[in-house]
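Visitor: Quick one: sequence and predicted model below, then my questions.
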Amino acid sequence: MAFKIGDVVRLKSGSPLMTVVGISGSSRISCKWFVNNANPEQCEFPSQALSLYAGPLPQEEAQQEALA
């Protein structure tokens, strides 16, 4: 799968939602995410370990609940 900067992804084995912030070659994807809504973390993963997140983002879920 070809990822692009700004995609929301997660590890296939489970992880917090992460944002793609860099791509090295065709197989190394740099991701950033937040721990406890405060501390940013960043790491590089093989593209084969990631899947594109297709569900609603947390802020979208909160907006939908507020409208219900």
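Guide: Noted; the coordinates are in hand.

Visitor: okay, CA-based contacts and neighbour counts for the rest of this
Guide: OK.

Visitor: Report the contact partners of the closest residue to Gln48 other than its chain neighbours.
Guide: Counting by Cα to Cα, 6 or more residues apart in numbering, the nearest residue to Gln48 once its immediate chain neighbours are dropped is Ser27, at 7.5 Å. The neighbourhood of Ser27, defined by Cα atoms under 8 Å, 6 or more residues apart in numbering, consists of Pro46, Ser47, Gln48.

Visitor: what are the ranges of the helices in the chain?
Guide: Using DSSP state H, the helices found in the chain span residues 58-67.

Visitor: so Leu11 makes contact with Ser51?
Guide: Yes: using Cα atoms under 8 Å, Leu11 makes contact with Ser51 at a distance of 6.2 Å.

Visitor: try it against this one:
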Amino acid sequence: MTTSASSRRHLANSPFQPDPEPIVEVYAVADLVSHDAHGLGRVTHVDASAVMVDFGAQTVRVPRPFHKMAKL
């Protein structure tokens, strides 16, 4: 039987620290962003599962989680 780290619970008396919660960026319309593949862009639309970003030459829908994108 194998268990993933996300399904294991942390015991209060454990000598080990729990894994940190992943930080999910929150974006708003007009935020400037940098994407690893597309470069610099501006957020044009935000919904529950993705953001639309205008990178100048093209507008791209970037789904959550935003591993390759950072807010500037």
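Guide: Thanks, I have it. Keep in mind the model is a prediction, meaning the values are calculated, not measured.

Visitor: Tell me how the two chains score on TM-score.
Guide: Once superposed, the chains reach a TM-score of 0.56 (TM-score structural alignment, normalised by the length of the first structure), with 46 aligned residues with a Cα RMSD of 1.6 Å.

Visitor: Let's see if you can find the most crowded of the contacts of Ser27 of the first structure.
Guide: Of all these, Ser47 has the most neighbours under the rule other Cα atoms under 10 Å, reaching 17 neighbours.

Visitor: separation between that one and Leu17 of the first structure?
Guide: Taken as Cα to Cα, to the nearest Å, the spacing of Ser47 of the first structure relative to Leu17 of the first structure amounts to 15 Å.

Visitor: now do Tyr53 of the first structure
Guide: Spatial separation of Tyr53 of the first structure from Leu17 of the first structure under the definition Cα to Cα is 8 Å.

Visitor: Check Lys32 of the first structure too.
Guide: Noted for Lys32 of the first structure: a distance of 9 Å to Leu17 of the first structure, by Cα to Cα.

Visitor: So what does Gln42 of the first structure match up with in the second structure?
Guide: Gln42 of the first structure maps onto Thr59 of the second structure when the alignment is built from TM-score structural alignment.

Visitor: Next: Ala62 of the first structure.
Guide: Structural alignment leaves Ala62 of the first structure without a partner in the second structure (criterion: TM-score structural alignment).

Visitor: how many other residues sit next to Ala62 of the first structure?
Guide: Burial of Ala62 of the first structure is recorded as 11 neighbouring residues (other Cα under 10 Å).

Visitor: No further queries at this time; thank you.
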